[in-house]
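A.B. asks: No sequence on hand, only this structure:
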């Protein structure tokens, strides 16, 4: 088992990564709790909910099962889960367990952050993608106009990552998670990026996947410890996300998965970087790797100004000016303000580039 400690202003919490951890989660609890609410989704529940419930004998344990998918990160579901917590009698010494992927973690964490002004929660990721979202204390729900616009910084009491749960994720979720690992490598670790570009996702062993996740979490932990509330370098973790989130919002979160949208967003960031700085980035290498691993790389017909308007809802936007994370080279990220006129040109050029490679 690998243990990483993450320091936040409120607490230091452990990230525990290993096999079979879901059967012994009480070993990683920082304290005892009066009651527990397990929040999961309808896909994960069928695989792992009973395993987690078996950890508890005499505790007051309750469950809430939400619908799988980004649509559950809504104000309506947020309210329903608060009602569930109240009905179950949760108090300020209770615990919420987020069992699932990034949607469950973001939603359950925001419920925990706001219930009775904040109770403990534990992240139990079941996807590769959630290695990123479960560490760092960002919790949120979506607004109809944009992703994660309603949220908080609220660190978990622990992250318990049983890598055996990755055996049941589908290929789209697998691709989605690896896009975030590529992002982490691009902002901080060129050798890690090179190693990822040398493998095919279908050939990975469980040990290699665990090694990659551990490296990704180590990068994330270093960044969030240095900048917990995204005042500076933590923004770099949004490489590919300004364009990617816009794609997700335009398609009402029913098109590309989050990681697939971020993958396209990273290609866009590469192209904008090359137009902004005197730099040559491995665009062709990343594009070829994404294509060989089945990532969707063709965009539907989109209005460029519509994309820009969605990009302006990104949390990095200042004074209605889009701020993008760009690269001066691999592992040298920067933020830059991009004008609307330049964005229009960049988006049109990018769509031509992708169309020409179809």
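C.D. replies: Received it, and whenever you're ready, just let me know what you need. Quick caveat, the model's predicted, so the values are computed rather than measured.
A.B. asks: only C-alpha atoms for contact and neighbour calcs from this point on.
C.D. replies: OK.
A.B. asks: how about the longest helix along the chain: buried residues?
C.D. replies: The longest helix of the chain (DSSP state H) is helix 206-226. Residues of helix 206-226 classed as buried by neighbour count (16 or more other CA atoms under 10 Å): 209-210, 212-225.
A.B. asks: what does stretch 228-248 give?
C.D. replies: So, applying 16+ other CA under 10 Å, buried residues of stretch 228-248: 228-230, 233-248.
A.B. asks: Who are the contact partners of residue 15?
C.D. replies: Each residue near residue 15 by CA atoms under 8 Å, 6 or more residues apart in numbering is listed here: 3-6, 135, 158-161.
A.B. asks: In addition, the following structure is provided for comparison:
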């Protein structure tokens, strides 16, 4: 088993990574939670494959368990769904001595995490991510949130879990689209911090070879994120590097109402576009965007921006959380594995965006 200790100001917590870890989940939860009642929040897709299994495993370890199933998809990361979850928690008479398990992908982890952070002013949380994107990124670092109609993750909090349990075998039930979606975030880690990881990803011959070594890839990505989070827990400095490709990516998701492109696909286009901009500005090594393009093609991720309305994108970007005072932080890379934050005056954003969207 791989393990990583994330040292946060609100308390350290472990990340455990092991093939088959779900089978041991009852015993593992007992090690960190001495209470009796557990609420599992999951989505309709995960529930079909693993819903009954996780309930049985937890009950087998003596826990009284409840389950809340939300509709799969980004639309569940909303106040409407959040209120439904709150109602269920009240129906179950959940109190601050109980615990919530977020069992699903990024949407479930973010929304259930936000519910845990806010219901009764805070209930303990465990993350059990089931998608590659959630395993390498969204389940780690304590960011929880819901979307607003005008933008993604605009209402949220920093709320660290008691533990994160990652079973890479759960990825075997993912279809190729969702696996590739997660690879968008994996590629991001290589691009911003680890050229060796990036080069390793370029060498995998097929999906089977990738999945054979996926536990090591997850461990590498989680280690990178843990180090960054420890240095900048509240996302005011270095942690912004994790948003490489996300400013444009979130805008693309929003523009197409979260229906046409997945998060990883949108971030992929954002990474290529922002890297091409860096080359045009003379601050990114020439040829880097072509390298990004090659790896995106390898993992069946889009790279070219679709036709989008510049003004609509500008409106979305104006609400971006990386806007601070009169400037915005763009994440650029000098070369593969070397990233930095570039402050751009808000008055110049339109000029930069016109270079990207052309």
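C.D. replies: That came through fine. Values in this document were obtained by computation on a predicted structure and should not be read as measured data.
A.B. asks: which non-adjacent residue is nearest residue 228 of the second structure?
C.D. replies: residue 239 (5.7 Å; CA to CA, 6 or more residues apart in numbering).
A.B. asks: What does that neighbour correspond to in the first structure?
C.D. replies: Alignment note (TM-score structural alignment): residue 239 of the second structure maps to residue 234 of the first structure.
A.B. asks: Was I right to think its match contacts residue 222?
C.D. replies: No - with contact defined as CA atoms under 8 Å, residue 234 of the first structure does not reach residue 222; the gap is 9.6 Å.
A.B. asks: Quickly find the element holding the equivalent of residue 85 of the second structure over in the first structure.
C.D. replies: Matched to the first structure by TM-score structural alignment, residue 85 of the second structure sits across from residue 81. For residue 81 of the first structure, the host element (DSSP states H and E) is helix 75-87.
A.B. asks: again with residue 351 of the second structure
C.D. replies: helix 349-356.
A.B. asks: Buried ones in that helix, by neighbour count?
C.D. replies: 349, 353, 356.
A.B. asks: what's the average distance of it to the first structure?
C.D. replies: Following superposition, helix 349-356 of the second structure is found to deviate from the first structure by 4.2 Å on average (mean CA distance after the TM-score superposition for the first structure).
A.B. asks: Give me the contact list for that helix.
C.D. replies: 273-274, 276-277, 310, 314, 328.
A.B. asks: Adding secondary structure, write the residues you listed out as TSV.
C.D. replies: Listed next are the contacts of helix 349-356 of the second structure as TSV, based on DSSP: H, G, I helix; E, B strand; the rest coil:
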residue	secondary structure
273	helix
274	helix
276	helix
277	helix
310	helix
314	helix
328	strand
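A.B. asks: ok, of those, which one's closest to residue 178 of the second structure?
C.D. replies: residue 273 (22.0 Å; CA to CA).
A.B. asks: Find the nearest non-adjacent residue to residue 138 of the second structure, please.
C.D. replies: Counting by CA to CA, 6+ apart, the residue nearest residue 138 of the second structure is residue 106, at 5.7 Å.
A.B. asks: residue contacts, the one you found?
C.D. replies: Residue 106 of the second structure makes contact with 129, 131, 133-134, 138-139, according to CA under 8 Å, 6+ apart.
A.B. asks: Give me the distance between residue 320 of the first structure and residue 152 of the first structure.
C.D. replies: Distance of residue 320 of the first structure to residue 152 of the first structure, computed by CA to CA, to the nearest Å: 22 Å.
A.B. asks: my bad, should have said residue 226 of the first structure
C.D. replies: Applying CA to CA to residue 226 of the first structure and residue 152 of the first structure gives a distance of 18 Å.
A.B. asks: How about residue 182 of the first structure?
C.D. replies: For residue 182 of the first structure relative to residue 152 of the first structure (CA to CA), the value is 26 Å.
A.B. asks: about what we covered before: between residue 320 and residue 152 of the first structure, who's got more neighbours?
C.D. replies: Higher neighbour count among residue 320 of the first structure and residue 152: residue 152, with 18 against 14, using other CA atoms under 10 Å.
A.B. asks: hang on, isn't that one packed against residue 136?
C.D. replies: No - between residue 152 of the first structure and residue 136 there is no contact under CA under 8 Å: 11.1 Å.
A.B. asks: number of nearby residues for residue 289 of the first structure?
C.D. replies: 18.
A.B. asks: Residue 27 of the first structure too?
C.D. replies: Neighbours around residue 27 of the first structure, by other CA under 10 Å: 10.
A.B. asks: In terms of distance to residue 264 of the second structure, which of the contacts of residue 106 of the second structure ranks first?
C.D. replies: Of the contacts of residue 106 of the second structure, the one sitting nearest to residue 264 of the second structure (CA to CA) turns out to be residue 133, at 7.7 Å.
A.B. asks: Contact partners for the closest residue to that closest one other than its chain neighbours?
C.D. replies: What sits nearest to residue 133 of the second structure in space, not counting adjacent residues and going by CA to CA, 6+ apart, is residue 182, at 3.9 Å. Contacts of residue 182 of the second structure were listed using CA under 8 Å, 6+ apart, and they are 131-134, 136, 264.
A.B. asks: tell me which of these are still there in the first structure?
C.D. replies: Contacts from the contacts of residue 182 of the second structure that recur in the first structure, judged by both residues aligned by TM-score structural alignment, their matches' CA atoms under 8 Å, are 131-134, 264.
A.B. asks: all helices for the stretch 201-350 of the first structure, in order.
C.D. replies: Using DSSP state H, counting those that start in this stretch, the helices assigned to the stretch 201-350 of the first structure run over residues 206-226, 241-250, 258-276, 283-292, 304-311, 340-356.
A.B. asks: Could you export those to TSV, including columns for distance to residue 50 of the first structure?
C.D. replies: Formatted as TSV, the helices of the stretch 201-350 of the first structure follow (distance: least, CA to CA, whole Å):
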stretch	distance to residue 50 of the first structure
helix 206-226	23
helix 241-250	33
helix 258-276	28
helix 283-292	36
helix 304-311	40
helix 340-356	45
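A.B. asks: what separates the residue nearest to residue 228 of the second structure from residue 315 of the second structure, distance-wise?
C.D. replies: Taking CA to CA, one finds residue 239 of the second structure at 24 Å from residue 315 of the second structure.
A.B. asks: swap in residue 185 of the second structure?
C.D. replies: For residue 185 of the second structure, the distance to residue 315 of the second structure - CA to CA - is 25 Å.
A.B. asks: cool, and residue 198 of the second structure?
C.D. replies: 33 Å.
A.B. asks: hang on, the match of residue 85 of the second structure packs against residue 112?
C.D. replies: No - applying CA under 8 Å, one finds residue 81 of the first structure not in contact with residue 112, separated by 9.8 Å.
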